[in-house]
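# predicted structure and sequence below. I'll ask about it afterward.
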Amino acid sequence: MNAAHPDTLLITLTGKDRPGVTSSVFSTLALAGVEVIDLEQIILRRRLILGVLVSAPRDWKKLAAAVEASAEALEMSVEIERGTGDNRSRREGRSHVTIIGTPLRAAAMAAIAGRIADTGGNIDRIERMARYPVTAIDLFVSGADPETLRTLLAVEAAQQGIDIAVQPATMLRRGMRLIVMDVDSTLIQGEVIEMLAAHAGHEPEVARITEQAMRGEIDFEESLRRRVRLLAGLDESVLDQVYADIVVSPGARTMVRTLRRLGYRFAIVSGGFSQITDRLATDLGIHFARANELEIVDGVITGEIVGAVVDRAGKAEALREFAEKVGVTQDATIAIGDGANDLDMLNAAGLGIAFNARPVVQQAADTAVNVPYLDAILYLLGISREEIEAADAEAGFVTPSPPV
C-alpha cells in the first residue's frame, strides 16, 4: 500500500440515528468528487452504523478532516481506514443460514459462529428476520460448502435446542415457488382420522396405529386401511362435525396469505380424506389438493377407500404433478411434513422441511422447524416479520403487537 496516497477510504460512522445523517455524509463526500465503491447501512435499536467505501482523492487528508467535522456536528463517531484497490468479491460457497430460537441465547450464536469458522466460512452480513414470537436471524455466509455447513450445523442445532436452515444463496430464493404441505399435524393440529375415530369409539386404537405408521414401523397403506375399517357405520354428517372442530396450525393463514401475494402456489397432499381436505383448501386459498376418498354409501361411511391410496410414494408423485401444472422445476418446490409417509415428498422437493416432525423425518429432511408457528417458514425464504406486518396492515389485517 502506498501510505502517502491510498486508493480507497473506508468510512464507518456510528451513533444515534436521526433524519439527515446519510444525506449530510454524502454531501461532504460529494464536495470531494469521490466515487462510491461499496455501501452498507443498518439500524440496530435506533443506533445507525453506516459504512462507505469510496475512491480516495489526491488530498485524502482534507476529505478525512471534512468527514470528521461532519461526524462531530452530528454527534457521531467515525473511523477512516486507508486501503488500496476495490473491495473483493465474496468467495465461492455462499449460503443463507437462518437461525430460529425461542429464545436465541448468546451461547448458541457463539457455537454457530464457531462451526462456521471451522469450515473456513465467513459471516459477511447478519439480518434480523423476527423478534416475536420467535427470534429469527439470517446470516449471509461465504467461503463454505453449503452441504458441509448443513451437516455441521444440524448437529449444533440439536445440541443448542434451536432450528437452523442452510440454503445456497441463489436467485431461486426470490423466485415464484410451489409449496406442498402435509395436512394432519402440519397444516392443522391433530389427526382427522383420530377425530373421526372418537365418534366411532375407537380413538385409542386408531391413535396407536397412526403413531406406528408415522414412525415408519408399519406400512402406511396397511395402517390406513386398518384404521378406516374402524370407522365403518359412521353417519357422513360426522365429517361436518369434525371439520368444524379442526384447528389450523398457528401461522398457517399468515404464511399462505403472504406468499400468495408474491405469486406462490400451494398444494396440500394428505393421507387423510378428500371430504375434509377439499374444504380446507377452499377455506385457506390453496390451489391444489390430493387425499384419499372415504367410501360413503347411503349416507354411511363403509370403512373402505375409493381408488388408490395416497401413500408415501403417492405424495411425491403429487408434488411432481403439481409442479408440472404450475410450470416450475422440482428445485423450485418446497415440501413440509412431519411423518414417515412424507419422506419421499420431502426428498423430491428442492427444499424439504420437517415441521415438528418425528426424529427419523428430521434426520432425513433438508431442515427442521420445531417452533409451533408455520409462518416461521417465511423467514427461511428471506421474508421478515416487519415486511409481513406491513403488508397485512396495508391489506387491512390486524396483527398482534410484540411485547415491549
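Sure thing, it's come through. Everything numeric here is computed off the predicted structure, so don't read it as measured data. Numbers count the residues shown, from 1 in each chain.
# can we go C-alpha only for contacts and neighbour counts from here?
OK.
# which parts of stretch 142-159 are buried?
S142, G143, A144, D145, P146, L149, R150, L153, A154, E156, A157 (16 or more other C-alpha atoms under 10 Å).
# reformat those as TSV; add distance to A318 and secondary structure.
As requested, the buried residues of stretch 142-159 are arranged in TSV below (distance: C-alpha to C-alpha, whole Å; DSSP: H, G, I helix; E, B strand; the rest coil):
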residue	distance to A318	secondary structure
S142	35	strand
G143	37	coil
A144	34	coil
D145	31	coil
P146	28	helix
L149	31	helix
R150	27	helix
L153	31	helix
A154	28	helix
E156	34	helix
A157	31	helix
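# for these, which one is nearest K16?
S142 (30.3 Å; C-alpha to C-alpha).
# one more structure, for comparison:
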Amino acid sequence: MSTSADAEQYTGLILLSGVDKPGITASLFEVLSPFSITIVDIEQVVIKDRLILTVLITLNPAHEDAIAADLETCSASLDVDIASLFSYADKSMLNIKTNLVRISLSSVKLLPKAIEELAEVIHQNGANIESVTRLASNPVTTIEFVISGAKKEALNQSLSPIASSNGAEITVQ
C-alpha cells in the first residue's frame, strides 16, 4: 500500500543573490556539507557582476531549522541575500528531465522581438524552457535555450520564419 510519504519528498529551495566574488559557491556548499542532504538541481548565472545561484535539495524535515539558521549566518558573512523555501514535493516532480531539445539563437544584433517570437513558438508547441544561457557575445551573440516537451521536427518548421524576419540564425539540436 502506497502512502503519501512514499509519493512525496521534503525539499529545500535555496536562492542566493548578490555581487559576485570568488568563493561564494564554495562557502554555500561548505555550510550545507555537514547535513544529510542530496543535491537535486543547481543553476548558477552571473550577468555583469550579479550572481544568482539556486539549489534544490532533499532533506530530513527535522534539519530544516538548523539549515535555515546556517544559511542566515552564511548570508551575513558573504554579504549576499539567501532565501529558502522548505516544503513537501511530489517525487515525480523531482525527476531528471529527459528528451531535452537545445535551440541556439545567434545574431549580430539580438533584439527582444526575436526572443519573444522564439518563446511563443516554444509555448505553442507545448514545450517549456528549462534554461537559458549565453554561449557567445562578440561579434555574434548566441543564446542557448534548453527546452523540454517539444518535438524537434515541429520546432524546426516553426522557427525558420523567426530567423529570417529577425536577421538571426536558429539551430535546433
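Okay, I see it. Quick caveat, the model's predicted, so the values are computed rather than measured.
# among the buried residues of stretch 142-159 of structure 1, which pair sits farthest apart?
Longest span within the buried residues of stretch 142-159 of structure 1, C-alpha to C-alpha: G143 and A157, 20.6 Å.
# related to what we said a few turns ago, among the buried residues of stretch 142-159 of structure 1, which one lies nearest to A110 of structure 1?
Out of those, the member with the shortest distance to A110 of structure 1 (by C-alpha to C-alpha) is E156, at 10.8 Å.
# corresponding residue for the closest one in structure 2?
Alignment note: E156 of structure 1 maps to I162 in structure 2; criterion TM-score structural alignment.
# show me what contacts the counterpart of I57 of structure 2 in structure 1?
Aligning on TM-score structural alignment places I57 of structure 2 opposite V54 in structure 1. Residues near V54 of structure 1 by C-alpha atoms under 8 Å, 6 or more residues apart in numbering: T8, L9, L10, I11, V34, E35, V36, I37, D38.
# does the fifth one belong to a helix, a strand or coil?
Following DSSP: H, G, I helix; E, B strand; the rest coil, the label given to V34 of structure 1 is coil.
# now E153 of structure 2
Quick answer, by three-state DSSP: E153 of structure 2 is helix.
# which strands and helices sit next to the longest strand seen in structure 2?
With secondary structure taken from DSSP state E, structure 2 has its longest strand at strand 8-19. Contacts defined by 3 or more C-alpha pairs under 8 Å, 6 or more residues apart in numbering; DSSP states H and E place strand 8-19 of structure 2 against strand 50-58, strand 81-90.
# now whatever helix or strand comes next after the shortest one on structure 1. Mean distance?
On the C-terminal side of strand 50-58 of structure 2, the nearest following helix or strand under DSSP states H and E is helix 64-78. After superposition onto structure 1, helix 64-78 of structure 2 lies on average 1.6 Å away from the residues it aligns with, using mean C-alpha distance after the TM-score superposition for structure 1.
# between helix 64-78 of structure 2 and strand 8-19, how many degrees?
10 degrees (axes from the mean of the first three to the mean of the last three C-alpha atoms, to 10 degrees).
# hmm, who's touching helix 64-78 of structure 2?
I24, S27, L28, V31, L32, F35, D81, I82, S84, F86.
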